[in-house]
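J.: coordinates only, sequence not included:
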């Protein structure tokens, strides 16, 4: 291996220690460790980074991104992307994110690192209702908090809710639920109905502290609710109200925009956010701590003899109606406060060199606006930091951010765990390298506060593709690294909601997914980052000036979409030309077809693709089976030939000639079903798939693999040149994953627990015009013919989805790492 650069060991240890101390972000330290082996070894001996600060979850037009305050609000990729299109309403330590997939329904608690999900009720009932009573009403959750980590027993959730539909303005109520039974039960609301609660007791924020939930109200009082479980395990809540000093606090003419509760140094603090007017940006903050000046407590009974509220007595025994008070803090006293409903947290400034006391805030102006949830216009520009001192003392983050149509910003609370001391760091890294699955490896690394970007923790072999299969509950990802197909581990997609109902027709490296949405738009979606790229929905002939709607059946790219190289897209498309009769030749096309497949080229961002094969106003239908970029050229295979496009103006058609070893012709004992192109070991392979059974109910029977010998390309070649395809008697230690536009080859030597074979998906709908080009009610995609073929005597086919029925949204596809 190369020697470390001379400056790596020359830096004094004290200087390196001081540099590292000023790089508090664990992700940035992982990048720093990648500079060289010397730094990586020396960093392992230095103190661990401080506890992570919350990440800002900021939705935008095409994606939802994370921004790290420790890195100067740099965008990080070190976790799964949250589902773009969902509404976020809080967080809990450990990268748990509260969200509503459909704005007003489908509330869930999702872990963005550990790949776990808990359902949250969409309905609530009054506490006095019996367990068999019907749920009282639908609810929309606006904020939530947990009593403990959700994967621990007897975890209780508390939430601030609004009724749905909100036909008239309603008070903010609160409810509780069992987290482990969230999907099978309703939440319980403590308030009686009709609700007599005065507006000054309407809740604004919720916080869990020492096993009890504290709700801050508009009148700056606190409802304390302690969840308990009876002998039968049923949830009960003991509640009382802490009344603070009378209303009418003077905020120097400013308007209260929000109030938050946060625990700091074992004290309850109230943070008041002030503004110059309704819907105006934050102008100032004031911080108060809860004070209880007297000690003697007496219970006061109302006229009915029932306990009504807690009053206290001073030294003379006189009642004080509001025994609690708020004492304003002159300074933050070495604290950084991150405020957000249900998830406010306090951090010691001294642990973060280069930082100063301040309040970090989000744009949550939509909390009191019912129209935001209905009309989906959430302001997102008023996020930032407030510091004590003379103006200007507010620094905004991303002030140019426009409103979102699905969610306000949110905090993501991360892990706060010390480094593991039982194992040496190098041993932990070595263990993680032997865990094939990225998702499982991340779980291991998080135990020791390592990050995936740490070069010493990367896996010893490349990732294998994931299998994406549609289901009634949304797409499921089957991880082949963790098991075989449908018997393996499923991972959550972190995909936007619109992906759940989309048709998927391919993938590209880096977890890019090609999809057609319900509205007909074709897009590329990244399941890691949530980024989205539009694809053309029309096609034109070269220089014709006319364009026609198209349906993309398969697609691929010449390079990664975010690489510095020019990225060209290619697709197999189907459409009906409205006025020109297709030109059908003996090389390609089927006489009598109203529609047929064509090749389309495009650049990312283009609205119209170009047909490179056709003359002006003369479409040529090629009946393509597969496409791929190989050695800088686009290759397209048909049942009897291959097109090679050197560029848009130069293309060539070769006839395919299949041979056994020794130039013997291939026996005509089977009829090919479809063809795939796979680049492997620097060569281009043709994988031929054979079916058994009738066309409407056929299943995969076997495969044959051929090595393609492509003649040297030049423009003046004849029209009848042959491309020789030599049969390969074995896979020679390879695993081939075949899918149109996304076939890949992997070396078996890197995966000792696997066998060489061909992994395939059910893509029979590719040839069915009634599925691909007609209305949604007619779209029934077969999915069960998905699995693995191994060379040898039958049975040599393993089905991954044997019980999978047809899907109304999409065929299965591979997701490439």
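T.: Now that the structure is in, tell me what you want to look at. As the structure is a computational prediction, the values presented were derived from the model and not from experiment.
J.: From here on, just use CA atoms for contacts and neighbour counts.
T.: Will do.
J.: Surely residue 307 touches residue 240?
T.: No. Counting by CA atoms under 8 Å, residue 240 is not a contact partner of residue 307; they are 9.9 Å apart.
J.: Between the two, tell me which one has more neighbours.
T.: Using other CA atoms under 10 Å as the criterion, residue 307 and residue 240 rank with residue 240 on top: 15 against 12.
J.: Now for that one: which residues touch it?
T.: The contact partners of residue 240, taken as CA atoms under 8 Å, 6 or more residues apart in numbering, are 223-225, 309-310.
J.: In helices only, show me the residues you listed.
T.: Of the positions in these, not one sits in helices, assigned by DSSP state H.
J.: want to try TSV for the residues you listed, with distance to residue 87 and neighbour count as columns?
T.: Below are the contacts of residue 240 laid out as TSV (distance: CA to CA, whole Å; neighbours: other CA atoms under 10 Å):
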residue	distance to residue 87	neighbour count
223	27	20
224	28	21
225	27	21
309	37	15
310	38	18
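J.: Of those residues, which is the nearest to residue 131?
T.: residue 225 (20.7 Å; CA to CA).
J.: so how far is residue 175 from the closest one?
T.: 10 Å (CA to CA, to the nearest Å).
J.: Repeat that for residue 428.
T.: Residue 428 sits 43 Å away from residue 175, going by CA to CA.
J.: Repeat that for residue 676.
T.: 55 Å.
J.: When residue 428 and residue 175 are compared, which one has more neighbours?
T.: residue 175 (22 against 19).
J.: for the more buried one, what are its contacts?
T.: Contacts of residue 175 (CA under 8 Å, 6+ apart): 124, 158-161, 187-190.
J.: and the comparison structure, right after this:
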């Protein structure tokens, strides 16, 4: 046994550094490089000498006992050892740097947790509702809330972080920033049905962009500095209705996502059917780009959604509050016009409230814009998991 260990050590130490560098260039996935560096000091030194490659999102497959993650760059699924505070929790949001939003139970135990470092930032369990027309002598009221999805403007440990939550409560959207330990701030704005929320700096306004089921856009921005109580303002952009805009025109149900790419805002339409006994099934994706025209004579804007026929050198990863676009030229093995998507077209509140229920994800996969088909991609995008069932949480993207 000692002889075999010595032989392996002599073999690994004897490889020239330039050959180790060639091997590393064929390992674009960070998880693979970690395994490479664990072989011996020489390999660890070679790995340390190269800048870490940019990472695509990892697909997190939660489980109370054995959480795993899938890496599109390597096509492999591996175990991930989670901090004890989030094992068995429901994940409901992601942010760059390994952050996720977690819910320990239906009505509380909310926190932002970094799965890579173990850092944890508690989030409030209640909302404080502010009426748009405050009556003198009245005070804001507080309510419990059920957290559906959270998106952050920056790392939750950052002093300038803001968070927006899509909730089920007296309101449907609430806001938080560090220091607000008792509650989220919620307004009774008539926003319609919320489809998606992202934070971006647009050509007109910086803030949380909220897409509704009527394909209109609301932008919420903080109107106070960090030393004053949080207040939010809201601007609404009404869009010219598309010629083919109709909820039931295609016979499919529709779900919508927001994605920022190349300084533009994209709306992704996901059309799916719901059959008896077979669950949801996605059939097609359509991409639209926001066009905003400034009207100086009337001091206003004119907004419209213009359809794109392809992604022009990009790939998309779709997820509520955390969708991202990537340039395929910057990643090895990433295919142009590919869309990775999760089973998140609807939110099953009964499943969240029940105990012992199972989150089933049978409608997630890979879509090719050029072929207008699901999963008919070379290697099926390296065997992306198509079905998953968990007792604690649906899959989410782990962003780097």
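T.: Yes, it's here. On a predicted model such as this, the values are computed, not experimentally measured, just so you know.
J.: Next, the TM-score between them, please.
T.: Once the chains are laid over each other, their TM-score by TM-score structural alignment, normalised by the length of the second structure reads 0.82; 373 aligned residues with a CA RMSD of 3.1 Å.
J.: before we move on, the earlier item: need the contacts of residue 240 of the first structure in TSV with distance to residue 440 of the first structure, can you?
T.: Formatted as TSV, those follow (distance: CA to CA, whole Å):
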residue	distance to residue 440 of the first structure
223	41
224	39
225	38
309	51
310	51
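J.: If you count residues, where's the longest strand of the second structure?
T.: Of all segments of type strand in the second structure, defined using DSSP state E, the longest is strand 279-295.
J.: For it, buried residues please.
T.: By 16 or more other CA atoms under 10 Å, the buried positions in strand 279-295 of the second structure come out as 280-282, 284-289.
J.: Closest one to residue 361 of the second structure out of those residues, please.
T.: Nearest to residue 361 of the second structure among these is residue 280, at 9.5 Å by CA to CA.
J.: what separates the closest residue to that closest one other than its chain neighbours from residue 345 of the second structure, distance-wise?
T.: Nearest non-adjacent residue to residue 280 of the second structure, counting by CA to CA, 6 or more residues apart in numbering: residue 274, 4.4 Å away. For residue 274 of the second structure, the distance to residue 345 of the second structure equals 11 Å [CA to CA].
J.: Give me the more crowded residue out of these two.
T.: Shown here are residue 274 of the second structure and residue 345; by other CA under 10 Å, residue 345 has more neighbours (22 against 12).
J.: Let me know whether that one touches residue 269 as I believe.
T.: No. Applying CA under 8 Å, one finds residue 345 of the second structure not in contact with residue 269, separated by 10.7 Å.
J.: Spit out the residues that contact these two alike.
T.: The contact lists of residue 345 of the second structure and residue 269 share residue 255, where a contact means CA under 8 Å, 6+ apart.
J.: of the buried residues of strand 279-295 of the second structure, closest to residue 192 of the second structure?
T.: Checking those one by one against residue 192 of the second structure (CA to CA), the nearest turns out to be residue 288, at 20.6 Å.
J.: So for the closest one, what's the nearest residue that isn't a sequence neighbour?
T.: Leaving aside its sequence neighbours, residue 288 of the second structure sits nearest to residue 307 (CA to CA, 6+ apart; 4.1 Å).
J.: quick one: contacts for the corresponding residue of the first structure for the one you found?
T.: Per TM-score structural alignment, the equivalent position to residue 307 of the second structure in the first structure is residue 328. Residues near residue 328 of the first structure by CA under 8 Å, 6+ apart: 286-289.
J.: swap in residue 264 of the first structure?
T.: Here residue 264 of the first structure is in contact with 345-346 (CA under 8 Å, 6+ apart).
J.: got it, and residue 387 of the second structure?
T.: Residue 387 of the second structure neighbours (CA under 8 Å, 6+ apart): 360-364.
J.: In those, which residue is surrounded by the most others?
T.: Busiest of the contacts of residue 387 of the second structure [other CA under 10 Å] is residue 364, holding 23 neighbours.
J.: circling back to that earlier point, show me what the longest strand of the second structure is packed against.
T.: strand 264-275, strand 300-308, strand 373-374 (3 or more CA pairs under 8 Å, 6 or more residues apart in numbering; DSSP states H and E).
J.: Residue range in the second structure corresponding to the one helix or strand residue 524 of the first structure maps to, please.
T.: Residue 524 of the first structure is located in strand 522-526, with elements delineated by DSSP states H and E. Residue correspondence for strand 522-526 of the first structure in the second structure, counting by TM-score structural alignment: none.
J.: ok so, going back, need the buried residues of strand 279-295 of the second structure in JSON lines (columns: distance to residue 109 of the second structure).
T.: As requested, those are exported to JSON lines (distance: CA to CA, whole Å):
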{"residue": "280", "distance to residue 109 of the second structure": "30"}
{"residue": "281", "distance to residue 109 of the second structure": "33"}
{"residue": "282", "distance to residue 109 of the second structure": "33"}
{"residue": "284", "distance to residue 109 of the second structure": "37"}
{"residue": "285", "distance to residue 109 of the second structure": "35"}
{"residue": "286", "distance to residue 109 of the second structure": "37"}
{"residue": "287", "distance to residue 109 of the second structure": "37"}
{"residue": "288", "distance to residue 109 of the second structure": "37"}
{"residue": "289", "distance to residue 109 of the second structure": "38"}
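J.: what's the closest of those to residue 160 of the second structure?
T.: For those, the nearest to residue 160 of the second structure is residue 289 (28.9 Å; CA to CA).
J.: Please point out which parts of the helix or strand containing residue 4 of the second structure sit buried.
T.: If you go by DSSP H and E, residue 4 of the second structure is part of helix 2-13. For helix 2-13 of the second structure, the neighbour count (16+ other CA under 10 Å) marks residue 12 as buried.
J.: what does it rub up against?
T.: Under CA under 8 Å, 6+ apart, the answer for helix 2-13 of the second structure is 39-40, 42-43.
J.: So what's the gap between it and the chain middle?
T.: 44 Å (CA atoms, centre = their mean, to the nearest Å).
J.: Map residue 657 of the first structure onto the second structure.
T.: Residue 657 of the first structure maps onto nothing in the second structure, by TM-score structural alignment.
J.: Can you show me the helices along the second structure?
T.: Going by DSSP H, the second structure shows helices at 2-13, 17-25, 30-37, 41-48, 349-353, 380-383.
J.: okay, and the fifth one goes to which residues in the first structure?
T.: On the basis of TM-score structural alignment, helix 349-353 of the second structure is assigned to residues 370-374 in the first structure.
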